[in-house]
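Visitor: Can you look at this prediction? I've put the sequence above it.
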Amino acid sequence: MTTVPESSKSHAQTPATSELLRETIRRGAVFILLAGLVVLFSIAQPAFININNLMSILQAVAVVAIIGAGVTVTLAIGGFDLSVGAVAASSVMAASYAMIVLGFNALETVILVLAFGALVGAINAFLIVRLKVPDLLATLAVMFLLTGLQLIPTAGRSISVGLILPDGTTAAGKVDPNFLLIGRSSLFGLIPVPVILMISVALALFVLTERTRIGRLLYATGGNEVAARLAGTNTARIKTYAYVLSGTLAALGGIIVAARVGRGDVSSGASLLMDSVAASLIGFAVLGLRRPNVLGTVIGAVFVGVLLNGLTMLNAPYYTQDFVKGAVLVGALALTYGVSRTRA
């Protein structure tokens, strides 16, 4: 009977071990970096790991995660929504205008703003699906349209109690205290309402995209629209759903911002587009899925939030934060895609 030398066994096992290590790094790159950041910041600044600070991080990233989830849905169909930042900013102004100028209560304001977001999504879908305008051009045009439109009713001024309207009259309304609870209250005095909304949206979209027929059709449309159409999928309807959902979630993000600041700030939402897109793209690297997914988007938003919060607590100069954020994000994506390419 012939026996295999021990040296031969070790050589045979080495490729398998190496492959397992590559796969582990590829699937867990973002989690490894996130855990490393938490440990590093906790050692450098013990207050970082305080539960209140961790909740503050989640509250800060809730809006980005919610808006990013909408972007993720449009990415799943092979599209891209550049208007989400403008929708969120316009929603902040619309919510404040509805209460302070029109005298709406909290419920009426929320319904109005969500309907506004859905309408913008429907307009995007009409341009893209019916008029065949490329998604980047259509949503970019809508972004510019909304950026200018939100300034017209107040002649470019922010909206707050006592606003002087363009006709010289003074707005008599005020922000409904119940509306402010959306952005400022907490469940059991611990979990902020925006965090609860973020988790609810993430769970609902995870089930929709990963566990339902509609989710499969979303990815099928994005993977090969012609094949999906030939298989009987109404791709026009699926794409419309995606953009309407994206607009609605962007409006929800705007509602949270408005409820947090208590006024309509013309500068609100300036960074929401880039941050939400960054979170969506980082999501490609989570678990090595290499496709848009809602879980990855939320993890991506938390990743960026942890990084910025830690840098702030360490008193890092503000002008270095974007560079450090970019460097760490490049590292996460390189670990995911680079390791995968090496394996291939």
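Guide: All right, it came through fine. Treat the numbers as computed from the prediction; the structure is a model and nothing was measured.

Visitor: Could you use CA atoms for every contact and neighbour count after this?
Guide: Noted.

Visitor: in the stretch 151-300 of the chain, which spans are helices?
Guide: Counting by DSSP state H, counting those that start in this stretch, the stretch 151-300 of the chain has helices at residues 177-184, 193-211, 213-223, 225-230, 235-261, 272-282, 294-313.

Visitor: what's the longest one packed up against?
Guide: Meaning helix 235-261. In this structure, helix 235-261 packs against helix 51-76, helix 84-100, helix 106-125, helix 177-184, helix 213-223, helix 225-230, with contacts taken as 3 or more CA pairs under 8 Å, 6 or more residues apart in numbering; DSSP states H and E.

Visitor: Just name the most buried of those helices.
Guide: Using mean count of other CA atoms under 10 Å, the stretch among the helices and strands packed on helix 235-261 with the largest mean neighbour count is helix 84-100, at a mean of 30.

Visitor: what about versus this one:
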Amino acid sequence: MTSVDNDSFPQPADRTEPAPADPAIGWFTALSGILRSGAVFILLALLVIGFTAAQPAFININNLMSILQAVSVVAILGAGVTVTLAVGGFDLSIGAVAASSVMAASYAMIVWRLDAYATVPLVLAFGAAIGLINAFIIVRLRVPDLLATLSMMFLLSGLQLIPTAGRSISSGLILPDGSKAAGSYDPHFMLIGRYNLFGTVPVSVVLMILVALVLFVLTERTRIGRLLFATGGNEVATRLAGASTTRLKTLAYVISGTLASLGGIVIAARVGRGDVSSGGSLLMDAVAASLIGFAVLGLRRPNVLGTIAGAVFVGVLLNGLTMLNAPYYTQDFVKGAVLVGALALTYGLGRNGER
């Protein structure tokens, strides 16, 4: 009987038990994840609590609706910017489109004497047309998006002043030819900016919510939405996969232009005149809201709900500072400091977690 040499068989490898995880590291990772994904919401909750403690009237339902009404236009415009960011573009003309839409709506009713049911589609078509022109310049002429939309911004800023020789539009406007405009704002049009549903919810807030829901479904729950983000991530790969990046970019800029015009309609219906200075700060506020959206839920990409949250965040901050009688010259500094903190929590903690 032959003996078997155990050395001729493979021996099982030595198994070393993994070191137990450090509970402190686990807690830190979990806390970092919570802060990273919810930094904006955490800061928003702290702001609401702090402002309410300092000024109880802040939490009043009428004040909260006032905040939402104030940020509705910025949120609508920011949603349009978000769609262009999704395709890897950027629309600098939204503020000018909104301001031109204010003037166009006013001119249509006061000079052309159109009613609300003709004015609203006309102005929305104007915004969509500007979006088409932007898309043509960017996609067909291959002009960089920043340069194309910056040029459009300057063009519209000057164009809106020509029909009235630089004057604001209101009832009784004297036209450049010396005639007097006989039209006036349609009361039905004014409801868009001034009417409250159920006596509490402004129509502009309802429009903001509808825009957010429609764009959320489009960008997050449909094939078109996935292709929009794919275009922004890798345009060549998206084209090779069979998608028309030309059509996708065109769609994004048309949506942006249309939403900018919708924002202009809300402004015109709220102020009741075509003010040549309207829309001056809309561009930066809308861009800020859309970029803050990157930090919401730690997504680090354009997203519509994040943009809406960013607009509300800024609105709550400014409203609270105003109620506390903070000097106007400190508000931008405080806003910037708080936003830097929110973004630092989102990106800084995420970076540490990846190392």
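Guide: Here it is on my side, so go on. Values in this document were obtained by computation on a predicted structure and should not be read as measured data.

Visitor: TM-score them against each other, please.
Guide: Comparing the chains after superposition, counting by TM-score structural alignment, normalised by the length of the first structure, produces a TM-score of 0.97; 337 aligned residues with a CA RMSD of 0.9 Å.

Visitor: Using CSV, lay out the helices of the stretch 151-300 of the first structure together with distance to L127 of the first structure.
Guide: Formatted as CSV, these follow (distance: least, CA to CA, whole Å):
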stretch, distance to L127 of the first structure
helix 177-184, 33
helix 193-211, 24
helix 213-223, 18
helix 225-230, 17
helix 235-261, 10
helix 272-282, 20
helix 294-313, 25
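
Visitor: Which of these sits closest to Q59 of the first structure?
Guide: Proximity to Q59 of the first structure (CA to CA) singles out helix 193-211 among those, at 5.5 Å.

Visitor: now for I100 of the first structure: what does it line up with in the second structure?
Guide: Using TM-score structural alignment, the equivalent of I100 of the first structure in the second structure is I110.

Visitor: same deal with D167 of the first structure?
Guide: In the second structure, D167 of the first structure lands on D177 (TM-score structural alignment).

Visitor: just R341 of the first structure next, same as before
Guide: By TM-score structural alignment, R341 of the first structure lines up with R351.

Visitor: Helix or strand: which one has that match?
Guide: R351 of the second structure belongs to helix 328-354 when assigned by DSSP states H and E.

Visitor: what angle sits between that helix and helix 304-323?
Guide: 140 degrees (axes from the mean of the first three to the mean of the last three CA atoms, to 10 degrees).

Visitor: Let me know the angle separating helix 328-354 of the second structure from helix 282-292.
Guide: Counting by the same axes, to 10 degrees, helix 328-354 of the second structure lies at 30 degrees to helix 282-292.

Visitor: for helix 328-354 of the second structure, which positions count as buried?
Guide: In terms of neighbour count (16 or more other CA atoms under 10 Å), helix 328-354 of the second structure has its buried residues at 335, 338-339, 342-343, 345-347, 349-350.

Visitor: what does stretch 288-302 of the first structure give?
Guide: 288, 290-302.

Visitor: Redo the residues you listed as CSV? Include distance to V4 of the first structure.
Guide: Output for those, formatted as CSV (distance: CA to CA, whole Å):
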residue, distance to V4 of the first structure
G288, 36
R290, 40
R291, 43
P292, 46
N293, 46
V294, 49
L295, 46
G296, 45
T297, 49
V298, 50
I299, 47
G300, 48
A301, 51
V302, 50
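
Visitor: Closest to F116 of the first structure out of those residues?
Guide: V294 (23.3 Å).

Visitor: Now do the contacts for the equivalent of that closest one over in the second structure.
Guide: Under the alignment (TM-score structural alignment), V294 of the first structure maps onto V304 of the second structure. Listed by CA atoms under 8 Å, 6 or more residues apart in numbering, the contact set of V304 of the second structure reads 79, 82-83, 212, 215-216, 290, 293.

Visitor: Tell me the one among those residues nearest to T258 of the second structure.
Guide: A79 (10.9 Å).

Visitor: For the aligned partner of T119 of the second structure in the first structure, which residues are in contact?
Guide: Following TM-score structural alignment, the counterpart assigned to T119 of the second structure within the first structure is T109. Going by CA under 8 Å, 6+ apart, T109 of the first structure touches 95, 98-99.

Visitor: Looking at these, which one is closest to R211 of the first structure?
Guide: Nearest member of the contacts of T109 of the first structure to R211 of the first structure, counting by CA to CA, is A95, at 33.8 Å.

Visitor: Could you measure from the closest one over to R291 of the first structure?
Guide: Distance from A95 of the first structure to R291 of the first structure, counting by CA to CA, to the nearest Å: 34 Å.

Visitor: and what of D135 of the first structure?
Guide: Distance, D135 of the first structure to R291 of the first structure, by CA to CA: 19 Å.

Visitor: Could you tell me how many residues sit around the aligned residue in the second structure for M143 of the first structure?
Guide: Superposed on the second structure with TM-score structural alignment, M143 of the first structure falls opposite M153. For M153 of the second structure, the count of nearby residues is 20 (other CA atoms under 10 Å).

Visitor: how about M153 of the second structure, what does it touch?
Guide: So M153 of the second structure contacts 92-97 (CA under 8 Å, 6+ apart).

Visitor: Am I right that G257 of the second structure is in contact with A125?
Guide: No. Using CA atoms under 8 Å, G257 of the second structure makes no contact with A125, being 9.1 Å away.

Visitor: Could you pick out the longest helix of the first structure?
Guide: Looking across the first structure with DSSP state H, the single longest helix is helix 6-44.
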